[in-house]
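*Asks:* below are the sequence and a predicted model for it; my questions follow.
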Amino acid sequence: DAYGAREILARLNHRLPAAPAAGTPLLRSAFYFKEALSVALDTTGAHASSAAVASTPVDVLLKLGAYKAFSELSPVLQFAHFTCVQAVLDELGGAGCIHVLDFDIGVGEQWASLMQELAQRRPGAALKVTALVLPSTHHPLELQLIHENLANFAAELGVPFQFVVFNLDSVDPTELLAIAGGDAIAVHLPVGSVHAAAVPSVLHLVRRLGAKLVISVDRSGDRGELPFAAHLLQAFQSCAFLLESLDAVGTEPDVASKIERFLGRVRAGAHKQLRRGAGRFTPEEGAGEGLPRGEARRIAGPALAARRAGVGVGMEMLKELP
């Protein structure tokens, strides 16, 4: 209902501050959601610069800088990356070539850590990373910089490395099957990284690939399986909690502002991204032969669960999918 949405936007513009720097975390979170609504209703492109997507080279550099600053501050992100890398090493550390299919590449720093461990523990072992991304969330320059950074670091360590990118909206699953043959495969599939309707088909593909490990990080705000209103509220609360945490840490104002502008927009736009089409991973005839909801836990055998009390992160590694 575009007309009703514009009425809501007009009321929010009247009640909320003109800039995110003013007010409580709750009000600042509301500002970013108001901004996301404004972008969604804009048909002229006038508010494109307010979107969470990096649309210019300068935006890309600002986004990467904000993400780097946040990764240095957040124990949650550090813990998630450490546990992710450790799970891969525990399950696939003896393989000659580890192939990671990543549905949420971020800036790729967790795979740099994996390279470092491989160089120390198993010299000569190769690493392949296949990133499955949406064009709406990753600028081509961003992916190029991620590739170059990882490739340069791999060269310094002497780790054979390959990086491939697929468009999640148009990828043909048979292409993934073709490039993954014979590799020891791990899948990085955070909660909310694909449309909820596509999850059974994605897990069906995971089974066909013969993946030995599936890593899923619960980021609490990504609840695409909920009804729209409930998911919107969940995302709003998650954004407010994030901003409250930034305030509590006592981060330098310029660093906090950089992180807030980027992550606030990402959280505010999350509900919209999760409700986009699922691309080629849509349910189709035969998908029911894969992994219906709840089936992954049943077939996985023993599951390794990592929990860190009080930080709101859950991670589950599903081993040895048949």
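*Replies:* Thanks, I have it.
*Asks:* going forward, measure contacts between C-alpha atoms and count neighbours the same way
*Replies:* Noted.
*Asks:* for the residue nearest the centre of the chain, pull up the helix or strand it's in.
*Replies:* Nearest to the mean C-alpha position of the chain, by C-alpha atoms, centre = their mean, lies residue 104 at 3.6 Å. Using DSSP states H and E, no element contains residue 104; it sits outside every helix and strand.
*Asks:* from what I can see it touches residue 130, true?
*Replies:* No: with contact defined as C-alpha atoms under 8 Å, residue 104 does not reach residue 130; the gap is 10.3 Å.
*Asks:* and residue 268, that one's in a helix?
*Replies:* Yes: counting by DSSP: H, G, I helix; E, B strand; the rest coil, residue 268 falls inside a helix.
*Asks:* and it, what does it touch?
*Replies:* The neighbours of residue 268, taking C-alpha atoms under 8 Å, 6 or more residues apart in numbering as the test, are 29, 32-33, 36, 235-236, 239.
*Asks:* and if we set it to 10 Å?
*Replies:* The contact partners of residue 268, by C-alpha atoms under 10 Å, 6 or more residues apart in numbering, come to 29-37, 51-52, 221, 232, 235-236, 238-239.
*Asks:* ok, back up a step: distance of the closest residue in space to the residue nearest to the centre of the chain that isn't next to it in sequence from residue 276?
*Replies:* Spatial nearest neighbour of residue 104, chain neighbours left out: residue 193 (6.3 Å); criterion: C-alpha to C-alpha, 6 or more residues apart in numbering. Plainly put, residue 193 is 11 Å away from residue 276 if you go by C-alpha to C-alpha, to the nearest Å.
*Asks:* alongside the first one, take a look at this:
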Amino acid sequence: MYKHPRQEIEAYSLPANSVGKRRYVPVHNSRKRYCTPESSSPDSPAHDVISNATVLVSHNNSAYEDTSGSCVTDDFNDKIKELETVMMGPDSLDLVLDYNDSFDSTSCQETNSWRSTLEAVSRRDLRADLVSCAKAMSENDLMMARSMMEKLRLMVSVSGEPIERLGAYLLEGLVAQLSSSGSSIYKSLNQCPEPASTDLLSYMHILYEVCPYFKFGYMSANGAIAEAMKEENRVHIIDFQIGQGSQWVTLIQAFAARPGGPPRIRITGIDDTTSAYARGGGLSIVGNRLAKLAKQFNVPFEFNSVSVSVSEVKPKNLGVRPGEALAVNFAFVLHHMPDESVSTENHRDRLLRMVKSLSPKVVTLVEQESNTNTAAFFPRFKETMDYYDAMFESIDVTLPRNHKQRINVEQHCLARDVVNIIACEGADRVERHELLGKWRSRFGMAGFTPYPLSPLVNSTIRSLLRNYSDKYRLEERDGALYLGWMKRDLVASCAWK
């Protein structure tokens, strides 16, 4: 798990309209009474329920002191009934229903919801428990959420089954979201001591090798670029997240073997701070590596570095020249751009309009096929769990569970994304994935039209997948390629002009 300061989680409080003036005091120092129904006495069952509930949910050894006398409301009495149901357990649910014939239909539905939740706990169904915890949070049922978190802590493990490993990071995100400290936790994770740059690069390389997701994205994008540039003599490629530059190795080799000789290639690489740390230096490292490769294959080559964040890129940074055929590559980068739901600047659509103004011959898009950008917390949680569950399962097939680097790979390459999606809101949530249908709409509004992918791309990727589990699947739909794990689409690739 991540190392970060333990976050204090505010104790469960009653609805605002049921509590008078309160002040926060430690439980172990408190000699005052807690909020109780008017009709209850220290010896009454209701008093015991409230006291026990306070102990159950006050994980930070604190509670609210009532300084305004009695605090009885109908909402509070309803909450007491729910507490009684939880504390008596699933075997007593029928007794509760028989005892209180005055429950209306809404109360019965709520009780059935409690029944489903508690039965899931008894089955130790981790997926259902995680969903139930997130649902309780989305409904502001903090008591139930905290109670389930205590159970979930006993069920997750960074060294267990795929869902147990993912569950550990999902739980981390839930705790951060519940304490309204998601942004600070995510920032603290980024400020924690990073592994040595060589180690981080090693983790990224392991993930690149054990799963075909990145290779699929790079190969499909390269295929579209090679097809569009097959008759061009001067080619300019703008890569908005060049990383280690590994995507362009195979394309340079392909251009070198082109009948009639290779074109003159110029690559403009835009920097990424994480990749800069992993490679141990600036973009000159990438440029020198690619220049050396191009020289080896007798390909005329030039490299242009742009060391600014993607959202700050302007046309003047890109050095577009007349007479060059322009290709623009968006591989796993656009989901980091804030859109209209985050900022009026809407860098996501602004960037697409800017690129269209450069008149590119082809633009490639590779993105994770997930819907978390504008989704509310609960559907966003379910989508994240479903998506990364498939990804963790695919890692489990290729990377043995006892592999000493597997935890490092998942922790440093995937877990922070999971925590960010679950725990952060607003501008602090930088992982904002959209389904390809939404990307189609954005590209269309920017003036782009689809660029058909070559059948050769499809066959090449199918050959690649023969080296991996047969549970991976490749589908071509509506001019785009989808790579999935079993029934779940994970990465989509397409091209535009």
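*Replies:* Arrived safely. Here the structure is a predicted model, which is why all the values come from computation and not from measurement.
*Asks:* looking at the first structure, name the residue matched to residue 53 of the second structure.
*Replies:* Counting by TM-score structural alignment, residue 53 of the second structure lines up with no residue in the first structure.
*Asks:* the counterpart of residue 418 of the second structure in the first structure and residue 111 of the first structure, how far apart?
*Replies:* Matched by TM-score structural alignment, residue 418 of the second structure corresponds to residue 268 in the first structure. Distance, residue 268 of the first structure to residue 111 of the first structure, using C-alpha to C-alpha: 27 Å.
*Asks:* now swap in residue 241 of the first structure and tell me
*Replies:* Plainly put, residue 241 of the first structure is 28 Å away from residue 111 of the first structure if you go by C-alpha to C-alpha.
*Asks:* so residue 32 of the first structure belongs to a helix, correct?
*Replies:* Yes: under three-state DSSP, residue 32 of the first structure falls within a helix.
*Asks:* and it, what does it touch?
*Replies:* 19-20, 38, 50-52, 236, 239, 260-269.
*Asks:* repeat that for residue 455 of the second structure.
*Replies:* By C-alpha under 10 Å, 6+ apart, the contact list for residue 455 of the second structure reads 223, 476.
*Asks:* now swap in residue 26 of the first structure and tell me
*Replies:* Contacts of residue 26 of the first structure by C-alpha under 10 Å, 6+ apart are 236-237, 239-241, 243-244.
*Asks:* among the residues you listed, the buried ones, what's the PyMOL command?
*Replies:* Selection command for PyMOL covering only the buried members of the contacts of residue 26 of the first structure, criterion 16 or more other C-alpha atoms under 10 Å:
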select buried, resi 236+237+239+240+243+244
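*Asks:* in JSON lines: the contacts of residue 26 of the first structure, plus distance to residue 187 of the first structure.
*Replies:* As requested, the contacts of residue 26 of the first structure are exported to JSON lines (distance: C-alpha to C-alpha, whole Å):
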{"residue": "236", "distance to residue 187 of the first structure": "29"}
{"residue": "237", "distance to residue 187 of the first structure": "29"}
{"residue": "239", "distance to residue 187 of the first structure": "27"}
{"residue": "240", "distance to residue 187 of the first structure": "30"}
{"residue": "241", "distance to residue 187 of the first structure": "29"}
{"residue": "243", "distance to residue 187 of the first structure": "30"}
{"residue": "244", "distance to residue 187 of the first structure": "32"}
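*Asks:* how near is the equivalent of residue 257 of the first structure over in the second structure to residue 155 of the second structure?
*Replies:* Alignment note: residue 257 of the first structure maps to residue 407 in the second structure; criterion TM-score structural alignment. Distance check for residue 407 of the second structure against residue 155 of the second structure: by C-alpha to C-alpha, it reads 17 Å.
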